[in-house]
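K.L.:
Pasted the sequence and its predicted model underneath.
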Amino acid sequence: MFEQGMTRIHELMIILYALAIMLYFIDFLNQNRKANKIAFSILSIVWALQTIFLFLYMLETRRFPVLTLFEGLYFYAWVLITFSLVINRLLRMDFTVFFVNVIGFSIMAIHTFTPVQIESEAMAERLISELLLIHITMAILSYAAFSFSFIFSLLYLLQHRLLKMKKWNQRLWRLGDLEKLERFSYVFSAVGVPMLLLSLILGLIWKVITLPDVSWFDVKIVASFILLIIYGVYLYLKIRREMYGKPLALLNTAAFLVLFINFFLVSRFSSFHFWYS
């Protein structure tokens, strides 16, 4: 019962960790201080849970937990999150905090879901299944966010065409103004990118555990990272290059077509997502 309770706490930490990273990413893109404060609070909860677990483990083993690989991973993750909280509070280096916690999240996921540390075989199998479930759920949620982003870009292109053709009718006003459509498209992409990144991290961990013979250059893995890069370029052009308007909407539309191909076609030729065949 104690082992199962600790497992549930670790899974809760993974979910909270993922939420905090998403909020930090949104703050990094939009300078959203409210998102930063919420992310800091959630990360503080994760740190508190990690610290309590670390303290209880030290009481149980009566030693400092760094003698095994998995103990070392946990302590490493704890150090990362500790310093990231200090950096966030004192230096306001949000870019650094985001990437540090992506690493910390990866380490925590490896520590939580790798079955070597689990004594019960049934528990290990259940954890692997839950790892796959979280990976798929986060991927689908990111795809949903990208779909909304695509719809707003499509509406932007339609509105842009109607304005260019000077078709002043009721349909034009019901579509909404261009600025709002572009902003919503960007926001949903900004939500989808960190979710897809975290999903890929969990998916690679699952691959190492269950499908070690599958190539790292499997078409599904490569296509998923290409998709992440395309949406990353979209956000880069929007934020750093201050690109806007029709070219950005067209890029977002093309990115969604890549997503569509990745989801419906690429999986059929992959050894990674064999259940989609």
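P.N.:
Received, thanks.
K.L.:
Going by C-alpha atoms from here, please, whenever you check contacts or count neighbours.
P.N.:
Noted.
K.L.:
I'd like to know which elements the biggest helix by length in the chain is packed against.
P.N.:
Ranked by residue count under DSSP state H, the longest helix found in the chain is helix 121-164. Where contact means 3 or more CA pairs under 8 Å, 6 or more residues apart in numbering; DSSP states H and E, helix 121-164 is packed against helix 94-113, helix 170-174, helix 178-210, helix 246-264.
K.L.:
List of residues touching the last one?
P.N.:
Which is helix 246-264. With contact meaning CA atoms under 8 Å, 6 or more residues apart in numbering, helix 246-264 is reached by 143, 146-147, 149-150, 153-154, 156-157, 160, 182, 220, 223-224, 227, 230-231, 234, 237-238.
K.L.:
Second structure for comparison follows:
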Amino acid sequence: MTDITMSRLHEWMVVLYAVSLVFYFIDYLNKDRIAHRNAFSLLMLVFSMQSIFLVLFIIETKRFPVLSLFEGIYFYAWLLITISIVLHLFTKLGYAVFFLNIIGFIFMTIHTFAPVQIKQSTIGDALISELLFIHITFAILSYVAFAISFVCSVLYLLLYRNLKEKKWTKQFGRLPSLQQTATGMKTGIIIGIPFLFISLVLGMQWAHIVLSEWSFFDMKIVGSFFILIVYSFLLFGIQTGRLRGNNHMWANIFAFLFVIINFFLGSTLSGFHFWI
């Protein structure tokens, strides 16, 4: 295979792995059979691609890829995905499969976009550019998911007030039900959290490759992790029943305000997020 083809396939592996994690997260929370099946199908596709590359490497070099840190990271990621598939098929340790794949995704990302990989590749600049593109894409998708969740929360509160006060307007019949808005609000959070997590992993890898000096305590990074923690606690409160009714809707509205603040103010105060 040509260098550019190999690089593209590795990039696709990272993207497919990321989408698989999103489906696993949905299944982890809701026990969704369709999400479960989609997650495993994508995971098997990633595993097949990884295995093919591993076999080709062994045939070409006549050894296992364990003689350098760069090779070891790939082999470690392959072992993690192999173990997760075995657990998926022969046990009921769904939580273990999910968390193993989070670790596997991180190591797969490190391998694909590692500085040594960039230097050895004849399309190093393109790899860096595409890593940034994927990072930004997942970040935007997470913001879209949180925005949809925010809109559903606002609609829920409006519907609740109209029902409580028994106000029936002409537009009322075109509005969704309370159940639909509550489901939309929760779904937006469930999708947004893994998308934001994936974006942060890819973004820090990009910074490590491209920037000679960068800080983990950059305002944009700190703000993004803060948002991730806020929404995680919000989802935990919803799942455990500690936040109910209007309370979790208001909490979600305030959480989205942090997203807006981080998007504009965090980017302004950041040392390297210049596109704002």
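P.N.:
Thanks, I have it. Since this is a predicted model, take the numbers as computed values, not measurements.
K.L.:
and the contacts of helix 246-264 of the first structure, which are buried?
P.N.:
143, 146-147, 149-150, 153-154, 156-157, 160, 182, 220, 223-224, 227, 230-231, 234, 238 (16 or more other CA atoms under 10 Å).
K.L.:
returning to what we had before: tell me what angle the longest helix of the first structure forms with helix 178-210.
P.N.:
Taking axes from the mean of the first three to the mean of the last three CA atoms, to 10 degrees, helix 121-164 of the first structure and helix 178-210 form an angle of 160 degrees between their directions.
K.L.:
got the angle for helix 121-164 of the first structure vs helix 94-113?
P.N.:
Here helix 121-164 of the first structure runs at an angle of 140 degrees relative to helix 94-113 (the same axes, to 10 degrees).
K.L.:
which other residues reach stretch 50-68 of the first structure?
P.N.:
Stretch 50-68 of the first structure is contacted by residues 71-72, 75, 78 when judged by CA under 8 Å, 6+ apart.
K.L.:
now the helix or strand where residue 77 of the second structure lies: how far from the chain's centre is it?
P.N.:
Here residue 77 of the second structure sits within helix 69-90, counting by DSSP states H and E. In this view, helix 69-90 of the second structure has its centroid 19 Å away from the chain centroid, taken as CA atoms, centre = their mean, to the nearest Å.
K.L.:
In terms of secondary structure, what does that helix contact?
P.N.:
Counting contacts by 3+ CA pairs under 8 Å, 6+ apart, helix 69-90 of the second structure packs against helix 33-61, helix 94-112.
K.L.:
Mean per-residue distance, the longest one versus the first structure.
P.N.:
Between helix 33-61 of the second structure and the corresponding residues of the first structure, superposition yields a mean separation of 0.7 Å, by mean CA distance after the TM-score superposition for the first structure.
K.L.:
Onto which residues of the first structure does that helix map?
P.N.:
Residues 33-61 of the first structure are matched to helix 33-61 of the second structure when aligned by TM-score structural alignment.
K.L.:
And that stretch, what's buried?
P.N.:
Across stretch 33-61 of the first structure, burial judged by 16+ other CA under 10 Å covers 35-37, 39-40, 42-44, 46-47, 49-50, 53-54.
K.L.:
Ok, stretch 116-129 of the first structure next?
P.N.:
118, 124, 127-128.
K.L.:
What of stretch 225-244 of the first structure?
P.N.:
Within stretch 225-244 of the first structure, the residues that qualify as buried are 226-228, 230-232, 234-235, 238, counting by 16+ other CA under 10 Å.
K.L.:
likewise stretch 176-188 of the second structure?
P.N.:
When burial is assessed from 16+ other CA under 10 Å, stretch 176-188 of the second structure yields the following buried residues: 178, 181-182, 184-188.
K.L.:
now what about it, what contacts it?
P.N.:
Contact with stretch 176-188 of the second structure is made by 145-153, 155-156, 159-160, 235, as judged by CA under 8 Å, 6+ apart.
K.L.:
10 Å - rerun?
P.N.:
Residues from elsewhere that reach stretch 176-188 of the second structure (CA atoms under 10 Å, 6 or more residues apart in numbering): 26, 30, 142-160, 163, 175, 190, 192, 234-235, 238-239, 245, 248-249, 252.
K.L.:
With stretch 135-145 of the first structure instead?
P.N.:
Contacting residues not belonging to stretch 135-145 of the first structure are listed as 18, 129-131, 133-134, 146-147, 149-150, 185, 187-206, 224, 256, 259-260, 263 [CA under 10 Å, 6+ apart].
K.L.:
Next, the mean deviation of it compared to the second structure.
P.N.:
Looks like 0.5 Å for stretch 135-145 of the first structure (mean CA distance after the TM-score superposition for the first structure).
K.L.:
circling back to that earlier point, now the helices and strands packed on helix 69-90 of the second structure in JSON lines, with distance to residue 7 of the second structure?
P.N.:
JSON lines is the format used below for these (distance: least, CA to CA, whole Å):
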{"stretch": "helix 33-61", "distance to residue 7 of the second structure": "11"}
{"stretch": "helix 94-112", "distance to residue 7 of the second structure": "8"}
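K.L.:
Of all these, which one comes closest to residue 10 of the second structure?
P.N.:
helix 94-112 (6.2 Å; CA to CA).
K.L.:
just checking, what packs against the closest one?
P.N.:
Of the remaining helices and strands, those touching helix 94-112 of the second structure by 3 or more CA pairs under 10 Å, 6 or more residues apart in numbering; DSSP states H and E are helix 3-30, helix 33-61, helix 69-90, helix 115-120, helix 124-165, helix 178-210.
K.L.:
Out of those, flag the one nearest residue 270 of the second structure.
P.N.:
Residue 270 of the second structure lies closest to helix 178-210 among those, at 12.5 Å (CA to CA).
K.L.:
What is the subsequent helix or strand relative to the closest one?
P.N.:
Using DSSP H and E, the next helix or strand after helix 178-210 of the second structure towards the C-terminus is helix 219-240.
K.L.:
who are the neighbours of that next one, in terms of helices and strands?
P.N.:
Packing partners of helix 219-240 of the second structure (3+ CA pairs under 10 Å, 6+ apart): helix 3-30, helix 178-210, helix 245-261, helix 267-269.
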